[in-house]
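Enquirer: quick one: sequence and predicted model below, then my questions.
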Amino acid sequence: MTNSSHEAPRAGAPLPVSRLGELKVPAQGLGCLSMSSFYGLSDRDEAIATVHRAVDRGVTLIDTADVQGLGEGERLVGAAIAGRRERVLIATKVGLERSASGEFLGVRGDRTYIRDRCEGSLRRLGVDRLDLYTKHWAAPGERIEEAMEAMAELVAEGKVRHVCLSEVSADTIRRAHAVHPVTAVQSEWSLWTRGIEREVLATCRELGIGIIANCPLGRGFLTGGVTSAAELRPEDFRHTLPRFTEGNIGRNRALVERLRSVARRLEITPAQLALAWLHHQGDDVVPIPGTARRDHLDENLAAAFISLTPQDLRETEAAVAPGAVHGERYGSFLMELVDN
């Protein structure tokens, strides 16, 4: 990390190294959600160029899911990594089911579904093996053991290297890990989503499981770039999220302004401060900020080199204190499907 002056790293400097279980990876990955769905239109050529830039900068963990763009996200990532396969770790997910029109239907973890979806992901990505395969959430009362047994079969067959979980409870992690080793748990973790710190983080560290922090910029809100719901494209799914209603955006904007004040003193951006805070939570934490643009990618990667003092960290956490955010992460239907 850089010194207290927060100077940019020298050109070509390798990213710091973190660990997910026994797997060593660069300290920051790339989330690909915005490249194909959920946030409105994106430029496919720019998205592919962003993946190329990330790989050239030393990023290896490229994260997608079978529900992103109803498979289009995996096809885009597959096109982007063509000729670069040996330089990347491909992470995709299974279990969150959507209709052909994009409606969320629920969560599945049965053996046949997981095996069938794995074959589809391999085809769309154009690879013969998934480096990290993640069980996407768990339904209330779901028997996670069946999903893990299916995952273990895929590992034995050489189609999957590492098994991961996403947005599950500490109890589910323990039950899953007893069936097959879990390499990482991917959950939303940022200055404005701190639920993982209650039980999941300690459980993962007890079991030697790494943390992949998704949405580390609060779905873009912590960048300071969203000031009104009216700014979002009509098809942007953030319109459905309670934190992005017009009333809550106004209240949450005050938190970002406090974050911006700390960032200004450090001569970095609010986004870099939010990411640097996560990088300081441990070398078993790998944020995967999502972007489909090279300029945002470069800004995000610079955060991996920023050194924050204990005072900087205290001021950052005071700016966006746990529990200060207005609104739930999701609407009621999806909230019932996380942390089970």
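Expert: Here it is on my side, so go on.
Enquirer: okay, CA-based contacts and neighbour counts for the rest of this
Expert: Will do.
Enquirer: look up how far residue 205 lies from the residue nearest to the spatial centre of the chain.
Expert: With distances taken as C-alpha atoms, centre = their mean, residue 214 lies nearest the centre of the chain, 2.1 Å away. Counting by C-alpha to C-alpha, to the nearest Å, the gap from residue 214 to residue 205 is 18 Å.
Enquirer: likewise for residue 170?
Expert: 11 Å.
Enquirer: these two: who's more crowded?
Expert: residue 170 (19 against 13; other C-alpha atoms under 10 Å).
Enquirer: hmm, residue 207 and the more buried one touching each other?
Expert: No: using C-alpha atoms under 8 Å, residue 170 is not in contact with residue 207, being 10.8 Å away.
Enquirer: got another one to weigh against that:
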Amino acid sequence: MTVQKRTIGAFDVHPVGLGCMSLSHAYGPAQDHADAVAFLRRAVDIGYDFLDTATIYGMGNNEKLIGEALNGRRHEFVLASKCVLDFKDGKRRIDGHPDAIRDACEASLKRLQTDVIDLYYMHMPDPNVPLEDSIGALADLVRQGKIRMIGLSEMSADMLRRAHAVHPIAAMQSEYSLMTRNPEIAVIETCRELGVTFVPFSPVGRGYLADKPLDPNGYHKGDLRRSFPRFTDPHFSANLPLLDKVRRHAKHLSCTVAQLALAWTLAQDKNAVPIPGTTNSQHLEDNFNAAAVDIPADMLVQLNTEFAADAVSGARYSAAAQATVTTERFAFED
């Protein structure tokens, strides 16, 4: 399969990257260590060349996993990690102070077994630290050669502009899928204007946009979706007709629902690099091959109409989680 690569800063990558979070936590227990190591090696063998992790994933264990699994293959992929959402004494914390960012980077470099992180994101804003101070610390890390590019995650278009004025921002990561259209309010257009690559996370709707239906009564006790309104009733049931629609479109194209969802993100923004996560080897291959799925123009129009932002029942985050980010919201969400 030959597909045109997409650009993140100075790097050209396959249009579909790999989010590594679910190997360590979020939607269920951590994968067996040996299985996770084999999974990551298989991903790079397939051709994945953009891997995304973060300090907080598995309290550092996700970075350790990548460092161990891909030691000696660092030149084969672009590596992204994140700081600010950190941990201390086994507890999560948000700390965007320059000293904390520097310390977090040193710890990540050690866990990842590398001398440089290609793309280092602020995982979320720290309301107690001026954004410009945090970006200044990241700019220092670029000058020191410890990171190559700076990224932002879950921030508004205004914060992207402010950060970009301090130091060029290479990528903006935010949730974007048929189920979550918020980046269309301002972030995607601002990325285009500034030459920033948009990186959609959860592009298959946190597993909702898949051939196998989720069971809202069967989530693992540690599953994040237990706290997200649209993944619990009454909203989950209210959204089932949308799933029926996307399945019909996928059947028409002879692809999986997840492949259709990924192809949609790729078509919405010709520069975007979505990073679906999975622990399933078949899904790993399917997601990679979604870059070759071509959605006809009339189907794109249908999908955009059927999955209009106000057609989805339930908020994407709980009120507490929403308060930690600055992403734009539609008027009807207030």
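Expert: Looks like it came in fine. If you're wondering where the values come from, they're calculated on a predicted model, not measured in any experiment.
Enquirer: please work out the TM-score for the two chains.
Expert: The TM-score (TM-score structural alignment, normalised by the length of the second structure) is 0.93; 326 aligned residues with a C-alpha RMSD of 1.6 Å.
Enquirer: just to revisit the earlier point, nearest residue to the corresponding residue of the second structure for the residue nearest to the centre of the first structure in space, ignoring adjacent ones along the chain?
Expert: Residue correspondence to the second structure (TM-score structural alignment): residue 214 of the first structure is matched to residue 201. Leaving out its chain neighbours, the residue that sits closest to residue 201 of the second structure by C-alpha to C-alpha, 6 or more residues apart in numbering is residue 175, at 4.7 Å.
Enquirer: mind listing what the aligned partner of that neighbour in the first structure touches?
Expert: Matched by TM-score structural alignment, residue 175 of the second structure corresponds to residue 188 in the first structure. Counting by C-alpha atoms under 8 Å, 6 or more residues apart in numbering, residue 188 of the first structure touches 167, 196, 213, 214, 215, 216.
Enquirer: ok, average deviation of the helix or strand where residue 172 of the second structure lies from the first structure?
Expert: Residue 172 of the second structure is part of strand 171-175, with elements assigned from DSSP states H and E. Compared with the first structure after fitting, strand 171-175 of the second structure deviates on average by 0.6 Å (mean C-alpha distance after the TM-score superposition for the first structure).
Enquirer: show me where the first structure has its helices.
Expert: 44-56, 72-81, 111-125, 144-156, 170-179, 200-207, 246-266, 270-279, 294-302, 310-319, 332-335 (DSSP state H).
Enquirer: grab the nearest non-local neighbour of the equivalent of residue 76 of the second structure over in the first structure.
Expert: Per TM-score structural alignment, the equivalent position to residue 76 of the second structure in the first structure is residue 87. In space, and not counting its chain neighbours, residue 87 of the first structure is closest to residue 60: 6.3 Å by C-alpha to C-alpha, 6+ apart.
Enquirer: distance check, the aligned residue in the second structure for that neighbour against residue 70 of the second structure.
Expert: By TM-score structural alignment, residue 60 of the first structure lines up with residue 49 in the second structure. Residue 49 of the second structure is 12 Å from residue 70 of the second structure, where distance means C-alpha to C-alpha.
Enquirer: the two: which has the busier surroundings?
Expert: Ranked by neighbour count (other C-alpha under 10 Å), residue 49 of the second structure and residue 70 place residue 49 first, with 22 against 19.
Enquirer: the more buried one: what's it in contact with?
Expert: So, once contact is read as C-alpha under 8 Å, 6+ apart, residue 49 of the second structure ends up touching 13, 14, 17, 76, 77, 78.
Enquirer: mind checking which of the residues you listed land in strands?
Expert: Those of those mapping onto strands are 13, 78, per DSSP state E.
Enquirer: where does stretch 296-304 of the first structure end up in the second structure?
Expert: The aligned range for stretch 296-304 of the first structure is 283-291, by TM-score structural alignment.
Enquirer: quick one: buried residues of that stretch?
Expert: For stretch 283-291 of the second structure, the neighbour count (16 or more other C-alpha atoms under 10 Å) marks 283, 284, 287, 288, 289, 290, 291 as buried.
Enquirer: tabulate those residues (JSON lines), appending distance to residue 237 of the second structure.
Expert: Output for these, formatted as JSON lines (distance: C-alpha to C-alpha, whole Å):
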{"residue": "283", "distance to residue 237 of the second structure": "25"}
{"residue": "284", "distance to residue 237 of the second structure": "28"}
{"residue": "287", "distance to residue 237 of the second structure": "26"}
{"residue": "288", "distance to residue 237 of the second structure": "30"}
{"residue": "289", "distance to residue 237 of the second structure": "30"}
{"residue": "290", "distance to residue 237 of the second structure": "27"}
{"residue": "291", "distance to residue 237 of the second structure": "30"}
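Enquirer: among the residues you listed, which pair sits farthest apart?
Expert: 283 and 291 (13.4 Å; C-alpha to C-alpha).
Enquirer: correct me, but the match of residue 76 of the second structure touches residue 55?
Expert: Yes: in this structure, residue 87 of the first structure is within contact of residue 55 by C-alpha under 8 Å, at 7.2 Å.
Enquirer: quick one: residues in contact with stretch 136-150 of the second structure.
Expert: Here stretch 136-150 of the second structure makes contact (C-alpha under 8 Å, 6+ apart) with 9, 98-99, 101-102, 105, 115-122, 166-171.
Enquirer: please redo it, this time with the cut-off set to 7 Å
Expert: 98, 101, 115-121, 166-167, 169-170 (C-alpha atoms under 7 Å, 6 or more residues apart in numbering).
Enquirer: no more questions from me, cheers.
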